[in-house]
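> no FASTA, just this:
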């Protein structure tokens, strides 16, 4: 298996960017096309953290070699590298088009340079913490882009909660007035309610540690999805908001993604 850096240019951010790309064994020896999984980091993180702190390469090697996960291309990007974390959003004040960077620059460049299956049924996104928010936001707001989304300890809540919990001085720059229409566009409960009847709605998986400060948020999101009738898979395990938990439970998210891929083979 190979992990390589992949540089590209982002027109949305007018900046040079880079990500890491995991290529499965045998990639260079065949003309086969592969599904793609995007792994998103959390606040204060970078594109290297899944590799350096989360043992993602070892987990992928093990799961693919034991047929728990089909051979896949796995992309580990950064969030746009602004401030403490961008939440993978286009900011209200125009600071940066971090959602457009992901959708219009990163994904097309990966599809251009690697043998990907260029369809939602073979594209998934998974993230931790802020990246969990990003995974659900990107998939719910852009139907037909991702077939499945997974979150580990994600901030799966309203944008108002993000503002209150993190007390960040730049939140108003990100989402504008808390009760305004722009903030509502990124509220994950609102997003799920809008998408619940859509045939292209993404399959959703999320889990959280019972000692995590975001546990109640995840439990509330699970309840919201139940109330609106959005089919999903939710699990909770002992654990806190740390790399020990995310390393241990990345396989759970990847197993869900494999189940989704398998369902599309029929």
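Yep, that arrived. Quantities reported herein were computed from a predicted structural model and do not represent experimental measurements. Numbers count the residues shown, from 1 in each chain.
> switch to C-alpha atoms for all contacts and neighbour counts from now on
OK.
> where along the stretch 101-250 of the chain do the helices fall?
Using DSSP state H, counting those that start in this stretch, the helices of the stretch 101-250 of the chain run over residues 107-113, 130-141, 159-166, 171-175, 181-185, 188-195, 215-228, 243-264.
> and stretch 45-53, which residues are buried?
For stretch 45-53, a neighbour-count test (16 or more other C-alpha atoms under 10 Å) marks 45-50 as buried.
> which one is residue 101 nearest to, not counting chain neighbours?
Leaving aside its sequence neighbours, residue 101 sits nearest to residue 12 (C-alpha to C-alpha, 6 or more residues apart in numbering; 5.0 Å).
> if you could redo that for residue 68, that was the one I meant.
residue 255 (6.7 Å).
> the one you found: how many residues sit nearby?
A count of nearby residues for residue 255, using other C-alpha atoms under 10 Å, gives 16.
> roughly how far does it sit from residue 57?
The spacing between residue 255 and residue 57, counted by C-alpha to C-alpha, to the nearest Å, is 15 Å.
> just residue 73 next, same as before
With C-alpha to C-alpha as the criterion, residue 73 and residue 57 are 11 Å apart.
> which one's more surrounded, those two?
More crowded of residue 73 and residue 57, by other C-alpha under 10 Å: residue 73, with 24 against 17.
> would you agree that one is in contact with residue 33?
No. Under the criterion of C-alpha atoms under 8 Å, residue 73 makes no contact with residue 33, lying 9.2 Å away.
> spell out which residues are contacts of both of those two.
By the contact definition C-alpha atoms under 8 Å, 6 or more residues apart in numbering, residue 73 and residue 33 are jointly contacted by residue 116.
> still on that earlier bit, now the helices of the stretch 101-250 of the chain in TSV, with distance to residue 206?
Conversion of those to TSV gives the following (distance: least, C-alpha to C-alpha, whole Å):
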stretch	distance to residue 206
helix 107-113	23
helix 130-141	8
helix 159-166	18
helix 171-175	24
helix 181-185	21
helix 188-195	13
helix 215-228	8
helix 243-264	7
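> deepest-packed of those, please.
Ranked by mean neighbour count, the helices of the stretch 101-250 of the chain are led by helix 130-141 with a mean of 27 (mean count of other C-alpha atoms under 10 Å).
> A further structure is provided below for comparison with the first:
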């Protein structure tokens, strides 16, 4: 009997050790290392490789573009590269080992953008302090399902409620925040760092506490890939009905759910809508087709005038001049436009849109920054726009 017990204990110990084998793996190479002077060193062990690159927005002079840098092979097959001094920002990167894309095995912090997985790191003491978790009161992020009658399905969205929402009976204004092509209801939470931005701005007294609703603009989806009944489907960049008017036509379903389930200020002055790229396109058309719903409108690198193919027949895109004139006459408190000067995809279309607004005497605020069609700009635009709301 004693021998049986010893064998049983030994077997359980072996099973436990085997089941937790990842915990007991030897410590890997440290990468990336943010040095005291704000240079960053990357390392990866690839003894059999002929060429290894690190790719990302890692140039302080061109911090909005992905650039590849050759890494140098050292002792024991460890490749390394050290950047020049980088400004405070959130950075994305990946490795390419003999032309095969891979994440950094030394960095557990990864993020998905469409179907690509990249590592991230933050350089503090500046702009990126707004993008990191600070010791401040934190809001709550919830994933909610709502009935979209217009799309004949239940759909998922993300809701941020500010710190203290659960402990009072106050009513709050609402910001509807829309993503770009290939994104979903998780995009602004991930690379966009929206929850951190809201927590930090609200705690600093720079943003009025608000409910923020982050939608899924792909109406053929129930939810982000892997979060709906279709299972672990592969993310796609451009889906059917993405920019054909269907999302705008059925946006009232989102608003009905939010205003029925949260304590909201159900007046024009209590609503804002903003979006990046495709989401900016959606924002422009939603705001002009729901002209008395929103007092605050934000277009971040809005993809106006660049939709592939002919304009869809949806009523959403008809009588634009008349709708803009009506929107102007109804009045609003803020129409805000931001775009990067190097945004070759969007720039011309936005300038044509601005010209149309100018001819109508349509008042708006305009911010042109360096860089292109990137999350660096969109995080910045969200930070600026959020501080102007509901005041």
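Everything's here; your move. Bear in mind the structure is a predicted one, so any value in this text is a computation, not a measurement.
> coming back round to it: now the common contact residues for residue 73 and residue 57 of structure 1.
Taking C-alpha under 8 Å, 6+ apart as the criterion, residue 73 of structure 1 and residue 57 both touch residue 22.
> would you check the span in structure 2 matched by stretch 131-148 of structure 1?
Aligned by TM-score structural alignment, stretch 131-148 of structure 1 falls on residues 279-296 of structure 2.
> how distant is that stretch from the center of its chain?
20 Å (C-alpha atoms, centre = their mean, to the nearest Å).
> okay, the buried residues of stretch 45-53 of structure 1 in TSV with secondary structure next?
Listed next are those as TSV, based on DSSP: H, G, I helix; E, B strand; the rest coil:
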residue	secondary structure
45	coil
46	coil
47	coil
48	coil
49	helix
50	helix
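> okay if I get those as TSV plus distance to residue 198 of structure 1?
Converted to TSV, the buried residues of stretch 45-53 of structure 1 look like this (distance: C-alpha to C-alpha, whole Å):
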residue	distance to residue 198 of structure 1
45	33
46	33
47	32
48	35
49	34
50	32
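> out of the residues you listed, flag the one nearest to residue 233 of structure 1.
residue 50 (22.9 Å; C-alpha to C-alpha).
> quick one: that closest one and residue 74 touch, right?
No. Using C-alpha under 8 Å, residue 50 of structure 1 makes no contact with residue 74, being 11.0 Å away.
> can you pull the residues that touch both of those two?
Common neighbours of residue 50 of structure 1 and residue 74 (C-alpha under 8 Å, 6+ apart) are residue 39.
> show me which helix runs longest in structure 2.
helix 2-19 (DSSP state H).
> can you map out the helices along the stretch 51-200 of structure 2?
Under DSSP H, counting those that start in this stretch, the stretch 51-200 of structure 2 gives helices at 194-203.
> tell me the buried residues in stretch 57-68 of structure 1?
By neighbour count on 16+ other C-alpha under 10 Å, the buried set for stretch 57-68 of structure 1 is 57, 59-61, 63-64.
> oh, I was asking about stretch 78-86 of structure 1
Under the neighbour-count criterion of 16+ other C-alpha under 10 Å, stretch 78-86 of structure 1 has 78-81, 85-86 buried.
> neighbours around the equivalent of residue 148 of structure 2 over in structure 1, how many?
Applying TM-score structural alignment, one finds that residue 148 of structure 2 aligns to residue 10 in structure 1. Close neighbours of residue 10 of structure 1, defined as other C-alpha under 10 Å, add up to 21.
> ok, now which ones touch residue 10 of structure 1?
16-17, 101, 105-106.
> show the buried residues in the residues you listed.
Buried by 16+ other C-alpha under 10 Å: 17, 101, 105-106, out of the contacts of residue 10 of structure 1.
> mind checking which of those are in strands?
residue 17 (DSSP state E).
> between the buried ones among the contacts of residue 10 of structure 1, which is closest to residue 23 of structure 1?
When those are compared for distance to residue 23 of structure 1 (C-alpha to C-alpha), residue 106 wins out at 16.5 Å.
> hang on, the earlier thing: please pull up the equivalent of the residue nearest to residue 68 of structure 1 in structure 2.
Residue pairing (TM-score structural alignment): residue 255 of structure 1 is matched to residue 387 of structure 2.
> go on, residue 217 of structure 1?
Using TM-score structural alignment, residue 217 of structure 1 lines up with residue 349 in structure 2.
> that match touches residue 301, doesn't it?
No. Using C-alpha under 8 Å, residue 349 of structure 2 makes no contact with residue 301, being 10.0 Å away.
> ok so, going back, so which of the buried residues of stretch 57-68 of structure 1 comes closest to residue 249 of structure 1?
Set against residue 249 of structure 1, the nearest of those by C-alpha to C-alpha is residue 59 (10.1 Å).
> that closest one: what's it in contact with?
Here residue 59 of structure 1 is in contact with 250-251 (criterion: C-alpha under 8 Å, 6+ apart).
> that one and residue 77 of structure 1: what is the separation?
Applying C-alpha to C-alpha, the value for residue 59 of structure 1 to residue 77 of structure 1 is 18 Å.
> hmm, who's touching stretch 140-152 of structure 1?
Applying C-alpha under 8 Å, 6+ apart, the contact partners of stretch 140-152 of structure 1 are 119-129, 131-133, 135-136, 139, 191-192, 195, 200-208, 246, 249-250, 253, 256-257, 260.
> then stretch 24-38 of structure 1?
Stretch 24-38 of structure 1 has contacts (C-alpha under 8 Å, 6+ apart) with 1-2, 61, 71-77, 115-117, 122-126.
> where does it end up in structure 2?
Against structure 2, stretch 24-38 of structure 1 falls on residues 162-176 (TM-score structural alignment).
> flag every buried residue along that stretch.
Residues of stretch 162-176 of structure 2 classed as buried by neighbour count (16+ other C-alpha under 10 Å): 162-163, 165, 172-176.
> map residue 99 of structure 1 across to structure 2 for me.
In structure 2, the residue matched to residue 99 of structure 1 (TM-score structural alignment) is residue 248.
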